[in-house]
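Q: Pasting a predicted model and its sequence here:
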Amino acid sequence: MLTGKQKRYLRSKAHNLNPIFQVGKGGVNDNMIRQIEDVLEARELIKVSVLQNCEEDKDTVAEHLSRGAGAELVQVIGNTIVLYKESHENKQIVLPR
């Protein structure tokens, strides 16, 4: 579980990132969750964009992605979701205490 200070730090790191994944009409599926897990292992911090034609609510999509990938939900702002998961082999981000 992330503290408020850690979430603020991750939000500042994610500010200049571009969304890697887009959730559209098909919604969240198992293949997307596996791909997000792989990318989180490589990058630790990613953005996901929720398109307007997505049938699910952005908060529901964020919950599915974070629970499915075992990641921490850092932020939902607009139609963008920020996810963080500590990498086991490629650790890059050092969180403040």
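A: Arrived safely.
Q: From here on, just use CA atoms for contacts and neighbour counts.
A: Will do.
Q: Can you give me the buried ones in stretch 6-21?
A: Buried positions in stretch 6-21, judged by neighbour count with 16 or more other CA atoms under 10 Å: 6-7, 10-11, 14, 21.
Q: again with stretch 52-71
A: Buried-residue list, stretch 52-71, by 16+ other CA under 10 Å: 54, 56, 58, 61-62, 64-66, 68-71.
Q: ok, second structure coming up, stack it against the first:
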Amino acid sequence: MNLTGKQRRYLRSIAHNLKPVFQIGKDGVNDNLISQIDDYLEIHEILKVSILQNSPEDKNDVAEKLALGTHAHVAQIIGKTIVLYRESKENKEIKLP
């Protein structure tokens, strides 16, 4: 399932006031990070990840790796910040339009 433009806009509006929860640094994306983000998404459904200046990875590559690793959707990439969304199995709170 891919997100529609309307759904992306809705998710961006929710994420607007959120602070980044995870940071990607010089170690890049690893299994431990993916596992932590996966757990966080199950509880909160949406989160921001920021990419630090010392990260060797491209923001699009990071977004793709995180989305694939957590089975999430990339709602937005703006600057060095990525917004990820995944519908929760247990704690569904966000209703997409």
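A: Nice, I can see it. A quick note: this is a predicted structure, and the numbers were derived from the prediction, not measured.
Q: Got a TM-score for the pair?
A: Once superposed, chain against chain, the TM-score is 0.98 (TM-score structural alignment, normalised by the length of the first structure); 96 aligned residues with a CA RMSD of 0.4 Å.
Q: one step back: just the ones of the buried residues of stretch 52-71 of the first structure in helices?
A: Applying DSSP state H to these, the entries found in helices are 58, 61-62, 64-66, 68-69.
Q: just curious, which of those residues is nearest to Asp30 of the first structure?
A: Nearest to Asp30 of the first structure out of those is Gly68 (CA to CA; 8.2 Å).
Q: Check the gap between that closest one and Leu95 of the first structure for me.
A: Going from Gly68 of the first structure to Leu95 of the first structure by CA to CA, to the nearest Å gives 23 Å.
Q: circling back: sitting in strands, which of the buried residues of stretch 6-21 of the first structure do you find?
A: Phe21 (DSSP state E).
Q: Near the closest residue to Ile93 of the first structure other than its chain neighbours, how many other residues are there?
A: Excluding the flanking residues, the one nearest Ile93 of the first structure by CA to CA, 6 or more residues apart in numbering is Glu44, at 7.4 Å. Counted with other CA atoms under 10 Å, residues neighbouring Glu44 of the first structure total 20.
Q: my guess is Glu44 of the first structure contacts Leu95, does it?
A: No - the criterion here is CA atoms under 8 Å, and Glu44 of the first structure misses it with Leu95 at 11.5 Å.
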